[in-house]
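# Here is a sequence with its predicted model. Questions after.
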Amino acid sequence: MSFDRGASSGRGPLHGVRVVELAGLAPAPFGCMILADLGADVVLVDRPGGTGPAGPLQRGRRLVTLDLKSDEGRAGLLGLIAKADVLVEGYRPGVAERLGFGPAECEKINLRLVYARMTGWGQDGPLARAAGHDIDYIAISGALEPLGRPGERPHAPINLLGDFAGGGMLLAVGILSALLERAGSGRGQVVDAAMVDGSSLLMTFLHGFLADGRWPGGRGRNVLDGGAPFYDTYEASDGGYLAVGSLEPQFYAALLKGLELDAEADLPGQFDVKGWPELRRRFTERFRTRTRDEWAAIFAPLDACVSPVLSLTEAPAHPHNRARNAFVEVDGVTQPAPAPRFARTPPGIPAPLRSATVPEILTSWT
């Protein structure tokens, strides 16, 4: 697979960037996967027996096994850090310092090092050393409360908002920003990436709505949270689902045409909130008259913003995803391809996790 639109190296735009990743859970590995996908040379450092089966989040790395509680293990790590551009750690605040490779120690051997820290609560604050998971971070940031149906409890959207979007993705953005700044200053810095901060940042759009009076509140009662019948999901006759996002008038008109409701004069207006229950009833009844794929075929030529809801196994086979090579196979596992795409320096297909030694890494980094 190639994303080439012209002459390319095939090595990705981050080729030449050296990253040391201390093994951790989902957020930091996802951020480092992004860096590896884009061409960075990422070395994953794990304790003996600590990795288990390699998965998609570990793709594109070389694996070095070190006991960081031993003098020999710490010496090996510090040797890598001395030649690295980036160090990524996801320990609780103070753990890296206690083990002997905190920011102050690393700065002494590599003034240019970007020291990236991935935590749930951040490096300071009352909760900094508390335990937590994605659902806790998005609860405190305000990202969880709006999610769900009216009268029901908030519904966690898997662990996407905290771990990945607000965590690993913002970690990668922070690292890239620090590398860009270093090009001018010549110095690295500490990046404090916290999932509570990142998931809060994701809610900026809704804070704007709230300030403008366009988010009256009440879970599942607003335009973008399933409250509007023209921005929701509907069940088809075969148990499949359709996603409807017909916000603008022209898309809404196409929705009514596809549903054959455009000629019904007694249909409530699109933004007649009092009429939304009736609209939803009619949409629900109509969608249940055909299968998901039959509706997908009906709406294919219409610009109505109506799409079939695909499963994880169905998505790679969708014609659009296939045309864009949006999925690749790595070590026998089908998974999303690197993103975004680059015209001159596209990344190649990620390699599976592979073992190496500290001397091998250092030799390749000379």
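Ah, there it is. Numbers count the residues shown, from 1 in each chain.
# CA only for contacts and neighbour counts going forward, please
Noted.
# Now Gly76: which helix or strand?
Following DSSP states H and E, one finds Gly76 within helix 71-83.
# who touches whichever helix or strand comes after that helix?
Using DSSP H and E, the next helix or strand after helix 71-83 towards the C-terminus is strand 86-89. Identification of contacts with strand 86-89 by CA atoms under 8 Å, 6 or more residues apart in numbering yields 17-24, 28, 32, 81, 96, 113-118, 175.
# In strands only, show me those.
Counting by DSSP state E, the part of the contacts of strand 86-89 found in strands is 18-22, 114-118.
# export those residues to a markdown table and tack on neighbour count and distance to Pro103?
Converted to a markdown table, the ones in strands among the contacts of strand 86-89 look like this (neighbours: other CA atoms under 10 Å; distance: CA to CA, whole Å):
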| residue | neighbour count | distance to Pro103 |
| --- | --- | --- |
| Arg18 | 22 | 17 |
| Val19 | 25 | 15 |
| Val20 | 25 | 14 |
| Glu21 | 23 | 14 |
| Leu22 | 20 | 14 |
| Val114 | 28 | 9 |
| Tyr115 | 23 | 7 |
| Ala116 | 24 | 9 |
| Arg117 | 25 | 10 |
| Met118 | 28 | 14 |
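# Dump the residues you listed to a markdown table, plus distance to Arg59.
Converted to a markdown table, those look like this (distance: CA to CA, whole Å):
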| residue | distance to Arg59 |
| --- | --- |
| Arg18 | 16 |
| Val19 | 14 |
| Val20 | 14 |
| Glu21 | 13 |
| Leu22 | 15 |
| Val114 | 22 |
| Tyr115 | 22 |
| Ala116 | 20 |
| Arg117 | 21 |
| Met118 | 19 |
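# so which two of those residues are the farthest from each other?
Farthest pair in the ones in strands among the contacts of strand 86-89 (CA to CA) is Arg18 and Met118. Separation: 18.0 Å.
# Now the longest helix seen in the chain: buried residues?
The longest helix of the chain (DSSP state H) is helix 170-185. Buried residues in helix 170-185, counting neighbours by 16 or more other CA atoms under 10 Å, are found at 170-176, 178-179, 182.
# A further structure is provided below for comparison with the first:
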Amino acid sequence: MSATVAERSFTGPLAGLKVIEIGSIGPGPYCAMLLADLGADVIRIDRTSGAALVGPNADFRTEVMHRGRQSVAVDLKNPRGREVVLDLVAGADVLIEGFRPGVTERLGIGPEACAAINPRLVYGRMTGYGQDGPMAQAVGHDINYIAQSGVLALLGRNGQAPTPPLSLAGDFGGGGAVLALGIVAAVWEAQRSGLGQVIDAAMVDGSALLAAAFHGFVSAGTWDTERGTNIVDSGAPFYDAYETADARWLAVGALEAHFYADLLEILELDPAALPDQDDRSQWPGMKKTFADVVRTRTRDEWIERAAGRGCISAVLDVEESWTDPHNVARGTFVDVAGVTQPSPQPRFSRTPAYVDSAPPAPGENTRDALDGWGIPTQKIDEWEAAGAIAQTTPTPREPTQEGSAAR
């Protein structure tokens, strides 16, 4: 079923949590999306003019990471813009910002100014290099942060350049997801202490944390720092992707002995004719043998042969993943206003999470959102007259389609 905003206020494990997101790009919106997906009431503070998207999208209404929340357009450089944010802070549980260190302080909405109004506020700060240290004021992108943390050096095939893993390790995993965890933890603690706190989340630190196991392996001397030579970095012949006869791909994961035995049986390879599975000196030759065999059948022919085994999967294109029977049965993806996107995760037995609305245009919800947070109409009128806020006119769009609940 689809859910209205009113219905959603009673669903999701974070229902009742009130969050202010100071508009940014990358990890900040991702963090806010995670919280909104799980039921939090999130207001996004956008610019009154000049708001822009980074990446291939040109329409805010297709920016999936902005889903599930309302947009209020505020001019933070207007003397009364600060007043707008601080009035919202008085009734908020969380504030998220992604400026360089010191910027919100200069705008008058830094941690001290907010804590003076609401001591229980959890103030989440998202940066690349952190709030202190020699590089705190440096600018960068995902690739720079994961380079700094040692993660990028681990990614890629042997003899080739390091391969950026989209923006997954820095922006989203090491950035937004880590900040979301920190926020939930700080909110939990504030329920006992009655006090909020400042969260310093840096993508260098968070991406290092994502790679905790591999830092540990290197430290223990059990991981070859020459990338593409280890068991799960494309070095092992039994853990890699192989091209099929129809120019599609198979994902092979056969680490354990019984999976490896299944793999050889599926490929019709004689174990006695192959080197030992763990003989790394023979891995390049074994990989060529596997590749030659995999190219003799189509992807779907291999999947049929491997049915019931756990060592081979089809590498699905993004569009294929949307219609895969298992993903459809699980509701892994949802269509919201014509945009296919992942559904909220994880799944909760009593408090299901929903995507209740498509992403807003900047300032689309200014007056309604402020009113919904208890701001008096007279004050809203004054702010609008002073140019501190702006209300945009929504562009008609298709209604949200059903199927948005994560089951």
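That came in fine, so what should we check first? Computed from a predicted model, the values in this text were never measured in an experiment.
# hang on, the earlier thing: what sits up against the helix holding Gly76 of structure 1?
The list of residues contacting helix 71-83 of structure 1 from outside it, by CA under 8 Å, 6+ apart, reads 18, 20, 45, 66-68, 87, 100-101, 106, 109-110, 113, 358, 361-362, 365.
# Quick one: map Leu80 of structure 1 onto structure 2.
Using TM-score structural alignment, the partner of Leu80 of structure 1 in structure 2 is Leu88.
# What are the boundaries of the helices in the stretch 201-350 of structure 2?
If DSSP state H, counting those that start in this stretch is used as the criterion, the helices of the stretch 201-350 of structure 2 fall at 203-210, 212-220, 257-267, 283-294, 299-305, 318-323, 325-330.
# sorry, back to before: among the buried residues of helix 170-185 of structure 1, which one sits closest to Leu201 of structure 1?
Nearest to Leu201 of structure 1 among the buried residues of helix 170-185 of structure 1, counting by CA to CA, is Leu170 at 9.6 Å.
# For stretch 67-82 of structure 1, what is the distance to the chain centroid?
In this view, stretch 67-82 of structure 1 has its centroid 31 Å away from the chain centroid, taken as CA atoms, centre = their mean, to the nearest Å.
# any idea how far the residue of structure 1 most remote from its centre lies from Thr284 of structure 1?
The C-alpha centroid of structure 1 is most remote from Ala265, which lies 44.0 Å away (CA atoms, centre = their mean). Distance check for Ala265 of structure 1 against Thr284 of structure 1: by CA to CA, to the nearest Å, it reads 18 Å.
# And what about the residue sitting nearest the centre point of structure 2, helix, strand or coil?
Nearest residue to the geometric centre of structure 2 (CA atoms, centre = their mean): Phe172, 3.8 Å. At Phe172 of structure 2, secondary structure determined by DSSP: H, G, I helix; E, B strand; the rest coil is helix.
# show me what contacts it?
Contacts of Phe172 of structure 2 (CA under 8 Å, 6+ apart): 26-27, 30-31.
# redo that, cut-off 10 Å
Contact analysis of Phe172 of structure 2 by CA atoms under 10 Å, 6 or more residues apart in numbering lists 26-31, 142, 166, 178-179, 203, 206-207.
# Keep only those that are still in contact in structure 1, please.
For those, the aligned pairs still in contact in structure 1 (both residues aligned by TM-score structural alignment, their matches' CA atoms under 10 Å) are 26-31, 142, 178-179, 203, 206-207.
# Dump these into JSON lines; add distance to Ala6 of structure 2 as well.
Shown next, in JSON lines, are the kept ones among the contacts of Phe172 of structure 2 (distance: CA to CA, whole Å):
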{"residue": "Gly26", "distance to Ala6 of structure 2": "28"}
{"residue": "Pro27", "distance to Ala6 of structure 2": "27"}
{"residue": "Gly28", "distance to Ala6 of structure 2": "25"}
{"residue": "Pro29", "distance to Ala6 of structure 2": "23"}
{"residue": "Tyr30", "distance to Ala6 of structure 2": "23"}
{"residue": "Cys31", "distance to Ala6 of structure 2": "22"}
{"residue": "Asp142", "distance to Ala6 of structure 2": "37"}
{"residue": "Val178", "distance to Ala6 of structure 2": "29"}
{"residue": "Leu179", "distance to Ala6 of structure 2": "27"}
{"residue": "Met203", "distance to Ala6 of structure 2": "35"}
{"residue": "Gly206", "distance to Ala6 of structure 2": "35"}
{"residue": "Ser207", "distance to Ala6 of structure 2": "37"}
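# Can you tell me which of those residues is closest to Gly12 of structure 2?
For the kept ones among the contacts of Phe172 of structure 2, the nearest to Gly12 of structure 2 is Cys31 (15.8 Å; CA to CA).
# so that closest one touches Ala40, yeah?
No: using CA atoms under 10 Å as the test, Cys31 of structure 2 is too far from Ala40 to be in contact (11.5 Å).
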